[in-house]
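*Asks:* I would like to see how this sequence folds:
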Amino acid sequence: MQAKLEPIGAAKTFVRTHFSNCQAALLAGSIVRGEATATSDLDIIIFDDTLVSSYRESFIESGWHIELFAHNLTSYRAFFEQDYRRAIPSLPTMVSEGIILKDSGVITDIKHEARALLDSGPEAWSDETIEMKRYFLTDALDDLIGCTNRAEGLFIAGTLATLVCEFILRTNRQWIGSSKWTYRALDRYDAQVAHELTDALERYYQTNDTEALIRFVDETLSPFGGRLFAGFSRGKPNGT
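*Replies:* As a prediction, the model looks like this:
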């Protein structure tokens, strides 16, 4: 088995081997944040003006799983915009937090772009979007309340947790995430609320008691009019 180099050394070796002429390179991810686990990989961002377009590729080198995010000096902006629209700022966060491995003088401006986007927050939800999200939350909540199949209930509870996290964060103009980042985003915004939600989920998973989870969702929806079913409509032609 290949010996595992220390992370910065492994990252620099990767850059020298594959992108010796790039303008800039960053090491990002859990290693940089001090949150690495036994399964953490190296997230390496490359800025190379010879690339026609952005791409992503995976490697195993120097004893590490390596995720490469390759961009030229303008293509990254499309990903910044895409992340802004979906309110999941993956690339801007990596760029902002990233440790500089190489720089020919371009990375400061790119980092400033990333930081400015993160500081601005995502676009506020419209009233129409809030109404639609209330409906989806109500639908998932009704599914949980009426569920008699334990296996189905486990999946419904997971969906409900994701939806209610999104609702809390986006109605407060906060960035969201996916998978583990869903919880991390909520915990960063309001640790007490994150704790209450995880307690409610644990109670359901361990005892099949839905009371705390139902109450949590209802309290989340209450300032926005509560559950929504009757009267919800989308796509109906005017005058009908």
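*Asks:* C-alpha from now on. contacts and neighbour counts both.
*Replies:* Fine.
*Asks:* what's near enough to touch residue 95?
*Replies:* By Cα atoms under 8 Å, 6 or more residues apart in numbering, residue 95 lies in contact with 26, 28, 45, 110-111, 114.
*Asks:* hmm, try it at 10 Å
*Replies:* 25-29, 44-45, 107, 110-115 (Cα atoms under 10 Å, 6 or more residues apart in numbering).
*Asks:* now residue 125
*Replies:* 131, 133, 167, 170-173.
*Asks:* tell me the secondary structure for it?
*Replies:* Reduced to three states with DSSP: H, G, I helix; E, B strand; the rest coil, the structure at residue 125 is coil.
*Asks:* please provide the structure for the following sequence as well, for comparison with the first:
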Amino acid sequence: MEESIIELVNQFIKRFYPNASVGMVGGSIIHNQQNRESDIDLLIIDETQESPHLSCYIFEDRKIEAFVFTESALYYQFETARYTGVPTIIKICAEGIIVEDTDDLGGKVKKEAKSTLMNGMAMWSSEDFAKLRYKITDQLYDLRTCKDEGEQLFIVNNLIEGLSELVIRTDGNWMGIGKWRARCLKESNEEVYNKIVQNVDQFFSSHDHKRFSEFVEEILSYYGGELFSNHKEMLF
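*Replies:* Modelled structure (predicted):
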């Protein structure tokens, strides 16, 4: 990471979070994958803050997303992420570059984050697995009979989200959101990733919803097939 970024972040912390005990920079910028729209992901531990929050800034013409926690709230977020499967904050802590540290708390947090990532998500329950199979099945039923091309786009988007989550979580891997979901799927199962990309591309070119439905059926068949009859789930 460029020295100028470290200097900018240090200035930012001094101005907006002078009581911070830890500051870590993570995200695409530390992997040299940034582009002109990339922001700086910054993890802050500050015991004077009342509650965990995300605050967004434009500082010295750079976009900064500050994820602010107390130490105890951060560890609680780690545990919560094991159930949602989305390790955004954990990855910032595990992979990030420490730019501010008091009493080696940053080192302690980094060690805990790496351990959490390595141990993986909490075991996926059979109820959650069935719920997702049902959700995909329900969207598949809609796509088979949908004649409106605009509505088809939204259904296909839901199916992409559902299928990718099904594959990633069944394999016991962490997920992500947006581009990170795509990267996690590719890492988890590159064959399915390539099939989804190819079939989505074909759908956008031809709007052949029947063909895309058949593709969804194929992927779903690897995980027990469609689920409707006798499905039951708690609503709250």
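*Asks:* give me the TM-score for these two chains.
*Replies:* The TM-score (TM-score structural alignment, normalised by the length of structure 2) is 0.90; 232 aligned residues with a Cα RMSD of 2.0 Å.
*Asks:* before we move on, the earlier item: among the contacts of residue 95 of structure 1, which ones are in helices?
*Replies:* 107, 110-115 (DSSP state H).
*Asks:* pull out the buried members of these.
*Replies:* When those are checked for burial by 16 or more other Cα atoms under 10 Å, the buried set is 107, 110-111, 113-115.
*Asks:* burial of residue 129 of structure 1, as a residue count?
*Replies:* 12 (other Cα atoms under 10 Å).
*Asks:* gap between it and residue 16 of structure 1?
*Replies:* 47 Å (Cα to Cα, to the nearest Å).
*Asks:* which ones are touching the equivalent of residue 17 of structure 1 over in structure 2?
*Replies:* Residue pairing (TM-score structural alignment): residue 17 of structure 1 is matched to residue 15 of structure 2. Contacts for residue 15 of structure 2 (Cα under 10 Å, 6+ apart) come out as residue 9.
*Asks:* tell me the spacing between residue 15 of structure 2 and residue 8 of structure 2.
*Replies:* 11 Å.
*Asks:* next: residue 132 of structure 2.
*Replies:* 43 Å.
*Asks:* these two - which one has more neighbours?
*Replies:* residue 132 (16 against 13).
*Asks:* just give me the match in structure 1 for that one.
*Replies:* In structure 1, residue 132 of structure 2 lands on residue 133 (TM-score structural alignment).
*Asks:* for that match, give me its contacts.
*Replies:* 125, 127, 139, 163-164, 166-167, 221, 228.
*Asks:* surely it is in a strand?
*Replies:* No. Applying three-state DSSP, one finds residue 133 of structure 1 to be helix, outside a strand.
*Asks:* could you check how far it is from residue 58 of structure 1?
*Replies:* 36 Å.
*Asks:* one step back: is it possible to get CSV of the ones in helices among the contacts of residue 95 of structure 1 that adds distance to residue 101 of structure 1?
*Replies:* Putting these into CSV (distance: Cα to Cα, whole Å) gives the following:
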residue, distance to residue 101 of structure 1
107, 10
110, 14
111, 14
112, 17
113, 19
114, 17
115, 19
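*Asks:* what two of these are the furthest from one another?
*Replies:* Taking Cα to Cα, the two most distant members of these are 107 and 115; they sit 12.1 Å apart.
*Asks:* quick check: residue 224 of structure 1 vs residue 171 of structure 1, distance?
*Replies:* 10 Å.
*Asks:* tell me, what's touching these two both at once?
*Replies:* Counting by Cα under 10 Å, 6+ apart, the residues touching both residue 224 of structure 1 and residue 171 are 127, 130.
*Asks:* ok now the longest helix anywhere in structure 2, how far from the chain's centre?
*Replies:* Ranked by residue count and defined by DSSP H, the top helix of structure 2 is helix 149-170. Distance of helix 149-170 of structure 2 from the chain centroid (Cα atoms, centre = their mean, to the nearest Å) equals 15 Å.
*Asks:* from the centroid of structure 2, which residue is nearest?
*Replies:* residue 176 (2.0 Å; Cα atoms, centre = their mean).
*Asks:* what's near enough to touch that residue?
*Replies:* 84-88, 165, 168, 182-185.
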